[in-house]
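K.L.:
pasting the structure only:
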């Protein structure tokens, strides 16, 4: 049984709560508010993508990609992928029911609370036990588990060899992937993973435990209404709460105004900052810290090439585009190496090249005047010997969160020109280079940082801008998730206005942040339920009607 979504024009004028965004934070808020018995509207700019809908060709992926930020605003406004081009950084993300969960690697790691404490997180957040409760709930709802029998995948063997060359051991993190068919916690029937490696561009199998088929499905079961292709354009304060102006991106000039006493901003780090920056520009009193403390979570991407043994790390997709005799690639990212030390965290994740990315390899060689290498790649194809001996590695480390977000032509733009030369990033790159060379491979820096590709580093974990703090002088959001109101003193808040996504994170997390973001939203909803004196029964998930993952 599939649940229906609606368009912005079908929204009622008033709800008990409006949730803007449907990713990890928005999904939690929608589920928990609905479980409190509130009449909830969920606004999602993108479409409702189902297994089989995700693009599989380079042409189809280009068609559903849009550019924002400093770049000319082109592409489908409700498209699945977006690239927000900033100064020094480009953010890669997704729009669609489920937000970033649709296209991420799904690696789940718990944050180190001592590190968060030292990074200046509010004492209550790291010390009252509710974040730990949120972590437990998030892991249950997202059905996390490591890949079984990892030895069958060549790229796991490659990661193990890389770790051993540095005197370390490879780790198997839990992932938001269903490895066997069955019902998930929200009553959705899912097939098991086919290990095609294409998690990063959208799972056409239906095995990925996205927010759409976990938290959002639970929200709908408890009465929430979901509006897709419904972009929240602005928020403003009213006498009784908040007004949100919503537009259908496909219908220019058509807008809808809806109100609620509770509004949860969970439009992704960039989207949430954009809404608050616009509101501030139009007179809403907010912290002077808005737009500051932007972090890339220490993100980078490098490539290990000329490996001694093939790792077969080019995705085949589903249905398969690879050779008939191709072995399963494995999940997009399934193994970790911990290179962290007293100077800070440093995790190295394996990755899988999408066919579109693999096809750019000859162009990279040509730009570097390696004509012979380019011809070799063209002759062998993307599943040939040379690319089979190349491994994408994702770096998740630390940064000083000194980036800024600002409005330019009424849209949010990242401003961090010195990210590439930051000491923390250079340190991480040096350590990863040493690891690759110790196993006999060749280190290749982030290819997208080449001038020919725009010069920016592309990152996937934008955090901050609406950072939590103890007071309005320290942050934008209070420890309970409500937005500070400077007119009410150092700890005064705007009643009913919450930030429940990565925008509230006040520093680099040091690990892949999806679990931390989800847990923070769980914590905020627990506190909101207490404030409203509403029952929030999430200790034992109630039975749900059986649905198919193709919803």
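P.N.:
Sure thing, it's come through. Everything numeric in this text was worked out from a predicted model, so none of it was measured.
K.L.:
alpha carbons only for contacts and neighbour counts from here, please
P.N.:
OK.
K.L.:
what about the most centrally placed residue in the chain, which SS state?
P.N.:
Geometric centre of the chain, nearest residue: residue 100, 3.9 Å, by CA atoms, centre = their mean. Here residue 100 is recorded as helix under DSSP: H, G, I helix; E, B strand; the rest coil.
K.L.:
what packs against the helix or strand residue 133 falls within?
P.N.:
Here residue 133 sits within helix 130-141, counting by DSSP states H and E. Contacts defined by 3 or more CA pairs under 8 Å, 6 or more residues apart in numbering; DSSP states H and E place helix 130-141 against helix 514-532.
K.L.:
want to compare, so here's the second one:
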């Protein structure tokens, strides 16, 4: 019988990877988590996103942060790289999607989702400490004002978030013993409402994965190896289906030239490197011959929640829009369209450079001329306010950012190709029909809301110049299906055509959720792990 270094090796430590590590270690398995990002603590997180080296992720350029911005032909995707995955930089908004999502896409009919998922959502909510936002700020009050002015005030709500707020009456920032896991977890401090969630919480209030699932996994013996990039996974002993397990080759993430490879073996491998990361790795393994029988469905039906990012800016306002939690409230402007109020902390204005004046018109090159005309008109009528509205200075304190999401289905495909500008290596590229870059309902709401509240509407520059939307919610590409022709994994997250191989991350999703996907990924990971027996019974 083949001896392995580990029972399970998990590639990635985001929501799927951390849940898997926690539950597998509970079941008695020897587990290792390989994470290409850094381990962040309250002491080494950046104080603002202007500390680019510690905020943005581009190792080749010496940027070792936790947020990656990847521009494709059809979309710009934001995603995280860190021990704890995207939880380090996400806005910890944890919402249950509408039931109809389980009856759309290729996972429809694979299970009695309506009966199965509520229990897994309940477990995920308990583990992530989900509660209603108790630190509303000026941006939330402004969103309520906008909703009332546009006739959708009844849909306003405070978000369900993974934040520790402490006890009523105690001062923000009060330290408490572990409030979630009967003393097994770390001590916590209550939220200050500083707005710094997406630059990394330096106060111990945000329920990142290294404070719950991953923390408990390590306490139970899981090995977490940071700054380690997986470069190959191949079956052992010429067993092409992986029935004897796998060898996994790794390199140091930040090594540029002398990349010494290391090798471990495992009976089972779980890919949990995020939708983009898992797709990229599986394409390499499929085309490189290590795992050639991965379904040809790989990379198909990648979804983005049909998102648009807009906003309203109030140059010179005395209200500090940066205060609160990253996403503190939301509204529904129609049955398909959901808007959340987003903020960055005071001084973290780096991404303000992605915003420009709200622009209508049709998507395409003509929209550039509409944008120039709109800009000219604003500067002519209100030169000082117009100029301030496009400057990064004080942007986080003066802006309410809108994250717009729709449940309407739409997708693109990822392929593994050689780009024209770098023919020496293959990379992910997007193909297919364009997903929406302009949501008329959302633009109309933003225009009315800005006028009603005395602000200036904002669009993102990528939409205007490149006809490319921006999203932090890349989903699918290794979706569930009934057969290899309809998906990459089956209803229990097992990779078709292989044994002991799983995908448990955002790439498994098979429909637009219309809400932030982290809670659903967590709940589906809980479901996936429920099918694996205890080691003693295996």
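P.N.:
Ah, there it is. This is a predicted model, so every value here is computed, not measured.
K.L.:
just the strands in the stretch 301-450 of structure 2 please.
P.N.:
308-313, 327-332, 337-342, 355-357, 399-406, 413-417, 427-431 (DSSP state E, counting those that start in this stretch).
K.L.:
and residue 132 of structure 2, which of those is closest to it?
P.N.:
Checking those against residue 132 of structure 2 by CA to CA gives strand 327-332 as the closest, at 9.0 Å.
K.L.:
what's near enough to touch the nearest residue to residue 382 of structure 1 once chain neighbours are set aside?
P.N.:
In space, and not counting its chain neighbours, residue 382 of structure 1 is closest to residue 358: 5.8 Å by CA to CA, 6 or more residues apart in numbering. Counting by CA atoms under 8 Å, 6 or more residues apart in numbering, residue 358 of structure 1 touches 314, 382, 387.
K.L.:
most surrounded residue in these?
P.N.:
Neighbour counts for those, by other CA atoms under 10 Å, peak at residue 314, which reaches 30 neighbours.
K.L.:
you'd agree that residue is up against residue 354?
P.N.:
Yes: counting by CA atoms under 8 Å, residue 354 is a contact partner of residue 314 of structure 1 at 6.2 Å.
K.L.:
Now do the contacts for the residue mapped onto residue 461 of structure 1 from structure 2.
P.N.:
For residue 461 of structure 1, the aligned residue in structure 2 is residue 473 (criterion: TM-score structural alignment). Contact analysis of residue 473 of structure 2 by CA under 8 Å, 6+ apart lists 77, 78, 79, 303, 304, 305, 516, 517.
K.L.:
what stretch of structure 1 does the helix or strand containing the third one fall on?
P.N.:
Assigned by DSSP H and E, residue 79 of structure 2 falls within strand 76-80. Under TM-score structural alignment, the match for strand 76-80 of structure 2 in structure 1 covers residues 90-94.
K.L.:
what's the average distance of that stretch to structure 2?
P.N.:
Taken over the aligned residues, the distance from stretch 90-94 of structure 1 to structure 2 averages 1.2 Å (mean CA distance after the TM-score superposition for structure 1).
K.L.:
counterpart of stretch 196-212 of structure 1 in structure 2, which residues?
P.N.:
Using TM-score structural alignment, stretch 196-212 of structure 1 pairs with 194-210 in structure 2.
K.L.:
Next one: the residue nearest to residue 39 of structure 2 when sequence neighbours are not counted from residue 227 of structure 2, what distance?
P.N.:
Of all residues not flanking residue 39 of structure 2 in the chain, residue 83 sits nearest, at 4.9 Å (CA to CA, 6+ apart). To residue 227 of structure 2, residue 83 of structure 2 is 9 Å away according to CA to CA, to the nearest Å.
K.L.:
intersection of neighbour lists for the two?
P.N.:
35, 37, 38.
K.L.:
Between these, identify the one with the most neighbours.
P.N.:
Going by other CA under 10 Å, residue 35 tops these with 28 neighbours.
K.L.:
ok, the aligned partner of residue 484 of structure 1 in structure 2 - contacts?
P.N.:
Under the alignment (TM-score structural alignment), residue 484 of structure 1 pairs with residue 496 of structure 2. Residue 496 of structure 2 is in contact with 294, 295, 483, 484, 488, 489, 490, counting by CA under 8 Å, 6+ apart.
K.L.:
Point out the ones among those that are inside strands.
P.N.:
Among those, DSSP state E puts none in strands.
K.L.:
the helices in the stretch 101-250 of structure 2, which residues?
P.N.:
113-128, 138-149, 213-219 (DSSP state H, counting those that start in this stretch).
K.L.:
ok, now the stretch 251-400 of structure 2?
P.N.:
With DSSP H, counting those that start in this stretch as the criterion, the stretch 251-400 of structure 2 has helices spanning 274-288, 366-381, 383-389, 395-398.
K.L.:
tell me the most buried of the ones you listed?
P.N.:
helix 395-398 (a mean of 26; mean count of other CA atoms under 10 Å).
K.L.:
who's in contact with it?
P.N.:
313-317, 319-322, 343-349, 352, 389.
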